[in-house]
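[1] Got a predicted structure here, sequence first:
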Amino acid sequence: MRGNTGWEYHPYRPAHKMAEANLPFICRLAPNESAIELEWFDKGCPGPHILKWREKGRDRPWCTKSVDEARLCIDGLEKGRNYELCIERKDKSWKSSAIRLARTGSVPGQVINYLHPEDRLYAFSGRALCSPSIVKLPSGSLLVSMDLFASGAPQNLTLLFRSDDRGKTWYYVTDLFPCYWGTLFVHRSRLYMLGCSTEYGDILIGVSDDDGDTWSQPAHLFSGSGSSLSAGWGRAPLPMVIKDGRLFASVDYGAWKEGGHAIGVISVPEDADLLDSPNWTCSDLT
C-alpha cells in the first residue's frame, strides 16, 4: 500500500479492506419501477465476469448473465421488491464484489445514484446519500457530488458522478476522502470542491483540471476538532457568492454538545490562489 498523491480514490476503501479495491466493485446503482441500472469495474482483472441477482430474502436460485460492459441494466423485475446483486469473476466465484441491495419502485425524475438502507458498502462513513451539489463544467458536462451520512458515524466520504448528455445518463467518476458537506464550483475555468473533512472537522478545498477525474491534495483552510464531543466546523453545500472582488461561503462553528453553533463567512480575493490557506479569512462567529 502506497501513500495517496491526490484527494481522489477509485474507489476509497479503509486500510483493513484495501483488497476490495482490486476486486469487482459496483460503484453505481439506479433502480426504477421494474429495472435496476448498475455500473461496475474490476481493477484487478479485465477478463470475463458474471452478473448475479435475485430477490432478497426469498431463498431463490441466483439469476446469472455473462457481462463485459461496465454499465448494465437488469430489467423485467417486479415492482416494490428488494433485490440483491453482485459481480464475480468467471470461474472464480470467490473473487466477487460485495453484495449490493436495491429496491424497485416508481421514481420521480432521473436517479443519479442509490443506496439501500440495509446496504453496508459505505458504512465506514455513513448509510445514506446526502448533501448533493451540482455544477456545470466548462466542457458542458454536469458533475454531481453526494456524501455518506449516518448519525454517530465518521461521515467523511463523497462520491462524484458525471453526465455528458444534460443529465439523461450518469456515470461514476471517483471518490473524495476525506470530504463531507462539499460544494462544487467553477472559478476562472477551474473546478473546485470546498468542504469539510468530517462533521466538526477541518474546512478543505481542492482543485481538479480534468472535469473531476483527479484532484489536488486538499488545502486545510481552518482546523476543527473532528469530533461531535467538541466544537468544529460545519457547512451546507450552498453556492459560492462573488461580490466586491471576493468569493464568499457561509460556515458554522460549534457542536450540539457544546450548546449549539455560531455562524460565519469565509472569503478569499477572487484573483488569489484558492489553495493557499493564508489567502482566506473568516468573519467573526456570531
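    Right, received. Where do you want to start?
[2] alpha carbons only for contacts and neighbour counts from here, please
    Will do.
[3] what about the nearest residue to G260 once chain neighbours are set aside, neighbour count?
    Of all residues not flanking G260 in the chain, G254 sits nearest, at 5.8 Å (Cα to Cα, 6 or more residues apart in numbering). Residues lying near G254 (other Cα atoms under 10 Å) number 22.
[4] adding another structure so you can compare the two:
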Amino acid sequence: MIPMTVLRRILLAACVAAVWSTTYAQTPNDSAVPGTVIGHMPAAGGMYVGSPSITILPDGAYVASHDLFGPKTKEHEAATTRVFRSEDRGRTWRQVAEVKPAFWSKLFVHRGKLYLMGPTAHHGDLVIRRSDDGGATWTQPTDAKHGLLAEGQYHTAPMPMLIHNGRIWRAIEDATNGRKWGARYSPMVFSAPVDADLLDAASWTHTNFIKIDPTWLGGKFNAWLEGNAVVTPDGHIVDILRMHSGRDGGRAAVVRISDDGKVASFDPEKDLIDFPGGAKKFTIRYDEQTKAYWSLVNPVLPRHQHDAAAAGVRNALALMKSTDLKNWEMRCIVMYHPNVSHHGFQYPDWAFDGDDIIAAIRTGYDDGLGGAHNAHDANFLTFRRLSDFRALKMADSVIAPDQVGLPASK
C-alpha cells in the first residue's frame, strides 16, 4: 500500500503536469487574429497588453508600443513599456526596446526626434523621454532638466500631441481627487513652445485641473478620462474626454482651454456631445484634405446593447467622421466579433499615412491557448491598415450593418 504522503506527492505532481501541459505546452495560434500581430502575451502569464501607441519616423519606419498591466506586473510601482519597429510598412515587427518605468505612454515625433510621454506607473509621476536612434535607446527622466515633468499622481492614455499657435499640447488627468476610479480624475492640459527643450520641465505650463462634481447629470456623471487635445473649427483648443454616464455610454465631455493654455473650464449644461463609443478610449485627429475630424471608436451596436455596460462593449471598432466635433457619422465598421466577453478591439492609437490610416490596437482574441482573460485584459497588440480611408462607407464594413441592428447599407 502506498503511504498517504507519497500518494499526495504523486497527485500533486500529476496536477502540476496537467496544468503545464494544458497551459504552456500548447502552441500559440494567431492565424485568426485580424490584422498583423505585433506582440502577444498569453493570458496565463497574468500580464496583459495595454496602451497601444504608434507613430511614423522621418525615415518612414513605424514605431509602436504597449505597456503591461495585470496581477503579475509592477504597473503600480515601476511599469514596463515595450517598443517595436517595422521597416516594411507594418508587415513585420521586431521588439527593439523595453522602457522602465513607463505606463500609459504616447510615442510621437517632434522636430525629427522620437519621444515617449506618460506616467512612470499606474498613477505615477509624469515624464518624457527622447530616443535619438529610432526607439532602441531612451533618455532617463532623472530630474526636472531631463524629463521629470511633474511629480504626483497622473492618469492618461496614448493621446494625441497637438501643434497649434506655436505650441505643442497634451491632455492629461490629475489623479489625486480621492481613490474612486473615474471620479478621482481631473482633466488638465499641458503645453510647451514648439522650439523648447521638451525634456526640461520649465518649458511646460499647464491649466488648472477640474474636479468632477457628483451632482452633474443628476449624479450620473461617473467618470471622465483619456482626453484629446483638439482644435475646434473656430480655432480654439478643447479637451474632448471619454465619459461614463450610464449604460448607453454614447456621450463625451468637452473641456474648454484658454488660448494662453492656462485656464480650463467646463459647463455640464452645455459641454456634452453625443459621441458613439464615448465610454471607451478614442483618439480624434483632423484631416486637412477633407476638412473633417476622424476617430476610431468602440460603438455599442444595437445587437449588443444588452450584453454589458457600455464601457465593457469593445467587440466592434468603427471609423467615425465629423466636420464640427458635435455631429458624428459612422463611416465603416472595420473590426467586429460577435462575442463581447472575450473579444475586444480597444484603445486604438492611429496616424494618417497618406491616403491610409495605420493603427495599433489592444486586441483580445483567440490564440490557441484559451484566448484572452477577458475582453478588457487583452492578449495581443495588433496592427491594422485602413486603405483609402476617406472612401470607406458602411457597405465596406466587415459585418453587414443590418446584422448588428443598424440600417442596411446602400
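    In hand now; what should we look at? All of these numbers come straight from a predicted model, not from anything done at the bench.
[5] Go ahead and confirm the residue nearest to G260 of structure 1 touches G224.
    No. Taking contacts as Cα atoms under 8 Å, G254 of structure 1 lies outside contact range of G224: 9.2 Å.
[6] coming back round to it: what's the counterpart of the residue nearest to G260 of structure 1 in structure 2?
    Correspondence of G254 of structure 1 to structure 2, assessed by TM-score structural alignment: A175.
[7] That match contacts Y185, correct?
    Yes. With contacts defined as Cα under 8 Å, A175 of structure 2 counts as touching Y185 at a distance of 4.7 Å.
[8] where's E55 of structure 1 relative to F25 of structure 1, distance?
    20 Å (Cα to Cα, to the nearest Å).
[9] same thing with S145 of structure 1?
    For S145 of structure 1, the distance to F25 of structure 1 - Cα to Cα - is 19 Å.
[10] Counting neighbours, go ahead and name the busier of those two.
    S145 (28 against 23).
[11] what's the closest non-adjacent residue to the counterpart of that one in structure 2?
    Under the alignment defined by TM-score structural alignment, S145 of structure 1 is paired with S65 of structure 2. The shortest distance from S65 of structure 2 to any residue other than its chain neighbours is 4.4 Å, reached at V83 (Cα to Cα, 6+ apart).
[12] so which strand or helix has the closest residue to D284 of structure 1 other than its chain neighbours?
    Nearest non-adjacent residue to D284 of structure 1, counting by Cα to Cα, 6+ apart: G264, 6.2 Å away. Using DSSP states H and E, G264 of structure 1 falls within strand 260-269.
[13] Following the chain past that strand, name the next helix or strand.
    Next along the chain after strand 260-269 of structure 1, taking DSSP H and E as the criterion, comes strand 281-282.
[14] For that following strand, grab the matching residue range in structure 2.
    Under TM-score structural alignment, the match for strand 281-282 of structure 1 is residues 205-206.
[15] After superposing both structures, state the mean offset of that stretch relative to structure 1.
    With mean Cα distance after the TM-score superposition for structure 1, stretch 205-206 of structure 2 departs from structure 1 by a mean of 1.2 Å once superposed.
[16] quick revisit: quick check: the residue nearest to G260 of structure 1 vs M240 of structure 1, distance?
    Distance, G254 of structure 1 to M240 of structure 1, by Cα to Cα: 22 Å.
[17] what does R28 of structure 1 give?
    Counting by Cα to Cα, the gap from R28 of structure 1 to M240 of structure 1 is 28 Å.
[18] Of those two, which one has the most company?
    Neighbours per residue (other Cα under 10 Å) separate R28 of structure 1 from M240, with R28 holding more: 21 against 16.
[19] Where does that one sit: helix, strand or coil?
    strand (DSSP: H, G, I helix; E, B strand; the rest coil).
[20] what's the span of stretch 238-253 of structure 1, first residue to last?
    End to end - Cα to Cα - stretch 238-253 of structure 1 spans 16 Å.
[21] How much space separates G212 of structure 1 from Y9 of structure 1?
    G212 of structure 1 is 11 Å from Y9 of structure 1, by Cα to Cα.
[22] neighbour-wise, which of those two wins?
    Neighbours were counted for G212 of structure 1 and for Y9 using other Cα under 10 Å; G212 has more, 23 against 19.
[23] could you pull out the helices for structure 2?
    4-23 (DSSP state H).
[24] In space, what's closest to P269 of structure 1 - neighbours in sequence excluded?
    Counting by Cα to Cα, 6+ apart, P269 of structure 1 lies nearest to R246, which is 4.3 Å off, once chain neighbours are set aside.
[25] now the one you found: how far from L159 of structure 1?
    Remark: distance between R246 of structure 1 and L159 of structure 1 (Cα to Cα) = 28 Å.
[26] which of these two has more neighbours?
    Between R246 of structure 1 and L159, counted using other Cα under 10 Å, the more crowded position is L159 (27 against 15).
[27] if I line the two up, what does the more buried one land on in structure 2?
    Aligning on TM-score structural alignment places L159 of structure 1 opposite R82 in structure 2.
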